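Asker: let me see the structure of the following:
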Amino acid sequence: MSVVRSATHADRRVIAFDGKALRGARDSTGNLPFLLAGLCQVTGTILAQVGIAAKAREVPGLRKLLATLDIAGAVITADAAHCCRETAETITTAGGNYILTVKNNQPRLPARLKTLPWKHVPVPDISVGSGHGRRERRMLKATAIDAGIGFPGAERVLRMSRTRTDRKAGKRGTEIVYAITTLTASDASATMIATWLRGHWGIENRAHWVRDVTFDEDRCRARTGHAPQVFATLRNTAISLVRLVGRSNIAAALRHYAHEFSRPFELLMAC
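Answerer: Coordinates of the predicted model:
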């Protein structure tokens, strides 16, 4: 497990959690090991990591990982698998806040959220982006939960509508996703929450992708025992250190620090 310093965004720490398989490795039972990590959305540093026996154990694994961190005042983002009462209670009891996507692992909750009077809720945040031949228009609505929904600490419901247009094929599709949060309107604006929701997936391209592509993690020869997790922790540490000194291109940074033996020591001193 690795721990490095975090940073704040609008006076809050925002931490995204997600799991990653070590595809070139096998644990003592011959199964594919998974690592669950938390990424600071502001700095792109990996704050902590824990090994889990299988992807199915990711949900209790998050509660185990949260217990190692001081999350008081922090905002925790996680995908729909972690939208359960036990995890919500763990976060709120520790003084943290959450933004959790809601899907069918909570059978009754999505249906209940869909019936809220969304037509009468204003649209405080609209953003448009493009890339990979697609144009995406994102619209977020947020409404307070006056009667409650029986979910620990939930204060607001979020409705995110994403319309994607494939410019080449001329096809358009719309996806609607719901989320719940402990953050009230006075805690965070809808625009800020929309930024954190989009920032959650930064853990994929700022941590998982870097380890897969820049470090070629899946072809690492250390494949058994604790070695894969140890090497993954070292990669996380390297990524975090170079980001803490303001470098965003990890591959270029690695070449820079490998050029002279003294540079890694200078990096450690700078952090």
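
Asker: make it CA atoms for all contacts and neighbour counts henceforth
Answerer: Fine.

Asker: quick one: the strands in the stretch 151-271 of the chain?
Answerer: 156-166, 171-181 (DSSP state E, counting those that start in this stretch).

Asker: what about the helices in this structure?
Answerer: 58-66, 85-93, 109-114, 190-200, 202-203, 209, 227-244, 250-259, 263-270 (DSSP state H).

Asker: winner for burial among those helices?
Answerer: helix 202-203 (a mean of 22; mean count of other CA atoms under 10 Å).

Asker: and that one, how far out from the chain's middle?
Answerer: 6 Å (CA atoms, centre = their mean, to the nearest Å).

Asker: who's in contact with the nearest residue to D79 once chain neighbours are set aside?
Answerer: Nearest residue to D79 in three dimensions, chain neighbours excluded: T101, at 5.6 Å (CA to CA, 6 or more residues apart in numbering). T101 makes contacts with 78-80, 83, 177-180, as judged by CA atoms under 8 Å, 6 or more residues apart in numbering.

Asker: cutoff 10 Å now
Answerer: Applying CA atoms under 10 Å, 6 or more residues apart in numbering to T101 gives the contacts 77-83, 110, 157-159, 177-181, 197.

Asker: and this one, please, so the two structures can be compared:
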Amino acid sequence: EQASVAKLHVVSAFLSDMSLSLGQERVSIKENEIVAIPKLLDDIDIRQGDVVTIDALGTQKKIVEKIVEKQADYLLEVKDNHLKLRQNIENDAEYLLISGRKNDFIKKAEETTEGHGFMVTRTCISCSEPSRLGFCYRDWKNLRTYGIIKTEKINIATGEIQNEKHCFISSLVNNPKLILKYKRKHWAVENGLHWQLDVTFNEDDGRKMMNSAQNFSTLTKMALTILKNYQDEDKKTS
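Answerer: Okay, here's the model as predicted:
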């Protein structure tokens, strides 16, 4: 029990374009990630033109206000932690998709990629009329665009199909191609950072605690950045 209590949890900011960890915030026993994220946003240099993406846990009004305060944009996942908002987004986007209505505020983009034995099709339906969400849209500062991203993943060998649906809110202008681009980068963090730290550096199974765990986490992220950005493939292991 003592070991589990002392186990360190860290919230990280990751620049996907460069595979670079910009900073990290230690989450203490009395806090949680929702408290840590605004602190981390204060520590890193984000400004106008930057786009912050966070998992659904970070879709919080105060976090949105912090991002807007720093003049950056946000693209955030909406799940059942904001059930009414998610339902309104999903219902409205589905209605607009089925109705086939042609309006300037409704846009759609689709892309298909193939690799690792799968064919993946992503469809983004975005809308720039947040008032359609009801009064709850007023809770989110600078909310301009909302919608859903549907993902169909086909196993080429077996034909098995997996479907996912993601709701989002954003301060970005209504550009579904751009939204898909940023969401792909966000999803890539799982493989580019979390999976690497867990599997390559064995962080989750490590026995280090508190300060030593935090220091080790900093070093592994530095090493990961060097490996990701070092172009000479023949010398990466030297």
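
Asker: work out the TM-score between the chains.
Answerer: The pair, once superposed, lands on a TM-score of 0.82 when counted by TM-score structural alignment, normalised by the length of the second structure; 223 aligned residues with a CA RMSD of 2.7 Å.

Asker: out of the helices of the first structure, which gets nearest to G129 of the first structure?
Answerer: Smallest distance to G129 of the first structure across the helices of the first structure (CA to CA): 11.5 Å, for helix 190-200.

Asker: so the closest one matches what in the second structure?
Answerer: Under TM-score structural alignment, helix 190-200 of the first structure corresponds to residues 176-186 of the second structure.

Asker: what about the matching stretch, how far off from the first structure?
Answerer: Compared with the first structure after fitting, stretch 176-186 of the second structure deviates on average by 1.1 Å (mean CA distance after the TM-score superposition for the first structure).

Asker: what does that stretch rub up against?
Answerer: Residues contacting stretch 176-186 of the second structure (CA under 10 Å, 6+ apart): 14-17, 51-55, 75-77, 106-111, 122-127, 145-149, 166, 168, 170, 172-173, 188, 192.

Asker: got a quick PyMOL command for the buried subset of these?
Answerer: A single PyMOL command selects the buried members of those (16 or more other CA atoms under 10 Å):
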select buried, resi 14+16+51+52+53+54+75+76+77+106+107+108+109+122+123+124+125+126+127+145+146+147+148+149+166+168+170+172+173+192
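
Asker: out of the helices of the first structure, the one nearest R172 of the first structure is which?
Answerer: The nearest among the helices of the first structure, by CA to CA, is helix 190-200 at 20.3 Å.

Asker: in this structure V78 of the second structure contacts Q87, no?
Answerer: Yes: in this structure, V78 of the second structure is within contact of Q87 by CA atoms under 10 Å, at 9.5 Å.

Asker: ok, back up a step: chain center to the match of helix 190-200 of the first structure, what's the gap?
Answerer: 10 Å.

Asker: go on, stretch 234-243 of the first structure?
Answerer: 17 Å.

Asker: next, the mean deviation of that stretch compared to the second structure.
Answerer: Averaged out, stretch 234-243 of the first structure is 2.3 Å away (mean CA distance after the TM-score superposition for the first structure).

Asker: could you list every residue that touches Q87 of the second structure?
Answerer: 78-80, 93, 133, 167.

Asker: can you tell me which residue in the first structure aligns to it?
Answerer: Counting by TM-score structural alignment, the partner of Q87 of the second structure is A111.

Asker: relative to N104 of the first structure, how far out is that match?
Answerer: Distance of A111 of the first structure to N104 of the first structure, given as CA to CA, to the nearest Å: 9 Å.

Asker: quick one: closest of the strands of the stretch 151-271 of the first structure to D70 of the first structure.
Answerer: strand 171-181 (19.1 Å).

Asker: mind listing what's buried in that closest one?
Answerer: Result for strand 171-181 of the first structure [16+ other CA under 10 Å]: buried residues 178-181.

Asker: just send those back as TSV, with distance to V210 of the first structure too.
Answerer: Converted to TSV, those look like this (distance: CA to CA, whole Å):
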residue	distance to V210 of the first structure
Y178	29
A179	28
I180	30
T181	30
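
Asker: what's the closest of the residues you listed to A56 of the first structure?
Answerer: The closest of the buried residues of strand 171-181 of the first structure, once distances to A56 of the first structure are taken by CA to CA, is A179, at 21.7 Å.

Asker: next up, the contacts around the closest one.
Answerer: Contacts of A179 of the first structure (CA under 10 Å, 6+ apart): 79-80, 83, 98-103, 110, 113, 142, 156-160, 197.

Asker: quick one: what's aligned to the residue nearest to D79 of the first structure in the second structure?
Answerer: Counting by TM-score structural alignment, the partner of T101 of the first structure is E77.

Asker: any idea how far the alignment partner in the second structure of W209 of the first structure is from K66 of the second structure?
Answerer: Alignment note: W209 of the first structure maps to W195 in the second structure; criterion TM-score structural alignment. For W195 of the second structure, the distance to K66 of the second structure equals 28 Å [CA to CA].

Asker: quick one: K66 of the second structure and R47 touch, right?
Answerer: No: here K66 of the second structure lies out of contact with R47, judged by CA under 10 Å, at a distance of 11.2 Å.

Asker: next, show the common contact partners of the two.
Answerer: A72.

Asker: next, count neighbours for C83 of the first structure.
Answerer: 23 (other CA atoms under 10 Å).
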